[in-house]
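Novice: please find the sequence and the predicted model below.
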Amino acid sequence: MNSPVVTVFGATGFLGRVVARELADDGWKVRIAARNPDVLIPGLAMDRSVRLPTDIRDERSVAAALEGASAAVNAVSLYKQQPGLRFRDIHVDGAARVARCAREAGVDRLVHVSGIGASSQSSSAYVRARGQGEVSVQEVFEQATIVRPSVLFGPGGGILDSLQTVSRLPLVPMLVAATPACNRCSLTMWRRRSAHYCDGPNRRGRYTNWAGRICLPTGSSLPKCYAAAGGGACWCLYRSRCGG
């Protein structure tokens, strides 16, 4: 019996590789669709995956990655704009392209990874692009599942990895907000749920806001995360509010 095929866009990223491993362990044949698909994904059996060079800005490569797939997960993200690469390219146009090609390829299930608090009306360019991307996906793939994770942490990436980069400094200033509270979700939680989003019932066309169980005011939790990453002294500058 042939295993069902799932295409994971951004499968070599911090979140994508966890999703790819879990789906493979759950019996899926995983297509690693990424710009650099040959990046090592620890724990992923070679016989459970196929690697395809894919850029979600390119229609042909996206269509090829989806051909014959039963499900797809879009875990591609861009956190910092660069010359020639804007938030809209990935989170809006790229997301819409994946959804449209998935529909045309007859893909049964599409999971689109967005971000908690995504809003097309946000003053933040990143958050606004995330919100606009959700709209563009559902316009062409109405039954897509939209997943909105909070700040992610885990081995090899996420917020702790960023803090480890600066933990060598003796004193680190941080401009943080005393409010609102911010949840964090671990990759372990993602690993447990990713396969369910692809084949579980009653998930079609739904939004899932997914935050962790720990909820701390941002101003107090960032120093704690910094300490957990092995940092020394941390000097925090507080703001009373945090814009969305």
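Specialist: Received the coordinates, thanks.
Novice: from here on, contacts and neighbour counts on C-alpha atoms
Specialist: Will do.
Novice: excluding chain neighbours, give the residue nearest to R206 in space.
Specialist: T145 (5.1 Å; C-alpha to C-alpha, 6 or more residues apart in numbering).
Novice: number of residues surrounding that neighbour?
Specialist: Residues within reach of T145, counting by other C-alpha atoms under 10 Å, total 25.
Novice: next: D89.
Specialist: Here the count is done by other C-alpha under 10 Å, and D89 has 18 residues near it.
Novice: same thing with Q138?
Specialist: Neighbours of Q138 (other C-alpha under 10 Å): 19.
Novice: name the residues of the helix or strand A65 falls within that are buried.
Specialist: Assigned by DSSP states H and E, A65 belongs to helix 59-66. Of the residues in helix 59-66, 61-66 count as buried by neighbour count, 16 or more other C-alpha atoms under 10 Å.
Novice: ok, so of those residues, who is nearest C236?
Specialist: Using C-alpha to C-alpha, V62 comes nearest to C236 of the buried residues of helix 59-66, at 43.6 Å.
Novice: so who does that closest one touch?
Specialist: 54-56, 97-98, 101 (C-alpha atoms under 8 Å, 6 or more residues apart in numbering).
Novice: of those residues, which is the most crowded?
Specialist: V98 (28 neighbours).
Novice: can I assume it is in contact with V76?
Specialist: No. Here V98 lies out of contact with V76, judged by C-alpha atoms under 8 Å, at a distance of 10.4 Å.
Novice: sorry, back to before: now render the buried residues of helix 59-66 as JSON lines, adding distance to L85.
Specialist: Shown next, in JSON lines, are these (distance: C-alpha to C-alpha, whole Å):
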{"residue": "S61", "distance to L85": "18"}
{"residue": "V62", "distance to L85": "18"}
{"residue": "A63", "distance to L85": "21"}
{"residue": "A64", "distance to L85": "23"}
{"residue": "A65", "distance to L85": "22"}
{"residue": "L66", "distance to L85": "23"}
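Novice: try this one next to it:
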Amino acid sequence: MLSVFSGKAAAKASMAAGRKAAILTQQKRNIYRFPLKSDVNITKTGKTKIAIGQGGRSSRTGYTVSVFGGSGFLGRIITSKLAKHGTLVVAPWRNSRSMRHLKVNGDLGVVNYHEWDLRNVQSIEESVAHADVVINLVGSELNTKNFSMADANIEGSRRIAEAAKKYGVDRFIQVSSYNANPKSESEFFATKGVGEQVVKDIYPDATIVRPAPMYGRNSALLHELVPLTKLGGNVLFRQEIYPTHGRQVAEALEKIVFDDSTLGKTYELYGPERYSKRELREMIKYMTHIGMYGYFPAATGFSIPAPRSFMKVWCWLNEKFNPSMESVNMDTYRRSTIDQVIDPSALTYEDLGMKADDLADWLYSYVKPYIISPSQSLNRTVYGRDEVLKLRDYVNTPKNSFDFFDLKS
């Protein structure tokens, strides 16, 4: 009888141990979703941050991050990454309709809105007053009736940095641009370069991030390359770049936010392969089956080549009479002549323990939504990496044709 009871006691003890092990396993933090390696973290100014939870919903990192420009392509992704594991996010906004979709990225109270205006210093200060980290994604590639590129890229950076400094924000992350250089011929690249210097004057230990042109769903790069109606693409798409994955840039920013070893450093985030915009547009043309049966026949005629002199005048007219529209302007023309240059002194993805994605692995998945169903009746090609590389070789193969008007610029 005694052996029976002892056997039952052993079974109960074994079950209890199993339950305890299961609980401990469930409580184990998922390091792929939670950016912090410790429950207790000390900021550079001595503030103590306590992390709570397993790394998903209902978790908290203890940090508060203000993301200026959260409604943009990169801003939406980084806000999602921060909010999903409980980092409190302050999302300053000018247009409430462009920000409302950010709320669902975190639990109730995680994503918080605050109305701001570049000309209202008090609204900027209120947006950073309780932050531990400020990420500045604000920038403009054109001069509008309200703000010039200098206003957005230089004065905007200055005012946000000054407000953050006034309220003792620990970290400031300035997201700049590839080719940022105060001496650049392009107004956009020059103002981005000056913006970096302005931030460094206020925050000597600010982290500078220069992403290459980013690809992803709803990215500006794809919106530029995919449309059929393009006048003078042979001129405007001359630039050569190292496209980078937008999701990876956001992941890198997330690492930088919680890693104080990145203080005062400059990162250039770019892909492993160099592409010209011209070849990318040609590749996308074949992927979307432009000019094939099942598509409306006039489509191929909408992409009209033009001489450089004509495009220069066209860009000038656009800037003169339509300055606030997101169309080609003189700075667009200047940037088309400036290839991406890598700064050898800047850090890269590898310094963050990451490996850059190759565009060939992702291009088709992002282009596919632009393919309409009738165009697939004769061509159902699924472009994997090998097919994309073959297509790249094909579009770069020299074609025999006359060029009386200098259209192959």
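Specialist: Thanks, I have the structure now. Just so we're clear, the structure is a prediction, and the values are computed from it rather than from any experiment.
Novice: and the helix holding A65 of structure 1, which stretch of structure 2?
Specialist: Residues 121-128 of structure 2 are where helix 59-66 of structure 1 aligns, with TM-score structural alignment as the criterion.
Novice: ok, average deviation of that stretch from structure 1?
Specialist: Stretch 121-128 of structure 2, aligned to structure 1 and superposed, deviates on average by 0.6 Å (mean C-alpha distance after the TM-score superposition for structure 1).
Novice: so who does the residue lying closest to Y113 of structure 2 once chain neighbours are set aside touch?
Specialist: Of all residues not flanking Y113 of structure 2 in the chain, A91 sits nearest, at 4.8 Å (C-alpha to C-alpha, 6+ apart). Shown in contact with A91 of structure 2 (C-alpha under 8 Å, 6+ apart): 66-70, 99, 111-114, 127.
Novice: across to structure 1, which of those residues hold up?
Specialist: Retained in structure 1: 66-70, 111-114, out of the contacts of A91 of structure 2 (criterion both residues aligned by TM-score structural alignment, their matches' C-alpha atoms under 8 Å).
Novice: buried members of the residues you listed into ChimeraX, please.
Specialist: Buried subset of the kept ones among the contacts of A91 of structure 2, written as a ChimeraX selection, criterion 16+ other C-alpha under 10 Å:
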select :66,67,68,69,70,111,113,114
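Novice: would you mark the buried spots in the helix or strand hosting S309 of structure 2?
Specialist: Using DSSP H and E, S309 of structure 2 sits in helix 308-321. For helix 308-321 of structure 2, a neighbour-count test (16+ other C-alpha under 10 Å) marks 308, 311-312, 314-316, 318-319 as buried.
Novice: which residue ranges of the stretch 101-250 of structure 2 form strands?
Specialist: Using DSSP state E, counting those that start in this stretch, the strands of the stretch 101-250 of structure 2 run over 111-115, 133-136, 171-175, 207-211, 214-215, 230-231, 240-241, 244-245.
Novice: hmm, back to that, tell me the angle of the helix holding A65 of structure 1 relative to strand 49-53?
Specialist: 180 degrees (axes from the mean of the first three to the mean of the last three C-alpha atoms, to 10 degrees).
Novice: roughly how far out does helix 59-66 of structure 1 sit from the chain middle?
Specialist: Offset of helix 59-66 of structure 1 from its chain centre (C-alpha atoms, centre = their mean, to the nearest Å): 20 Å.
Novice: how about stretch 147-163 of structure 1?
Specialist: 10 Å.
Novice: alignment lookup: Q81 of structure 1 to structure 2.
Specialist: Mapped onto structure 2 by TM-score structural alignment, Q81 of structure 1 lines up with N143.
Novice: shouldn't that match be in contact with M149?
Specialist: Yes. Between N143 of structure 2 and M149 there is a contact at 5.3 Å, judged by C-alpha under 8 Å.
Novice: tell me the secondary structure at I32 of structure 1.
Specialist: Per DSSP: H, G, I helix; E, B strand; the rest coil, the local secondary structure of I32 of structure 1 is strand.
Novice: how many neighbours does E115 of structure 2 have?
Specialist: Residues near E115 of structure 2, counting by other C-alpha under 10 Å: 14.
Novice: what is the nearest of the kept ones among the contacts of A91 of structure 2 to T87 of structure 2?
Specialist: V111 (8.6 Å).
Novice: what's the nearest residue to the closest one if we skip its chain neighbours?
Specialist: The shortest distance from V111 of structure 2 to any non-neighbouring residue, by C-alpha to C-alpha, 6+ apart, is to V89 (4.9 Å).
Novice: so how far is L216 of structure 1 from C185 of structure 1?
Specialist: As defined by C-alpha to C-alpha, to the nearest Å, C185 of structure 1 lies at a distance of 12 Å from L216 of structure 1.
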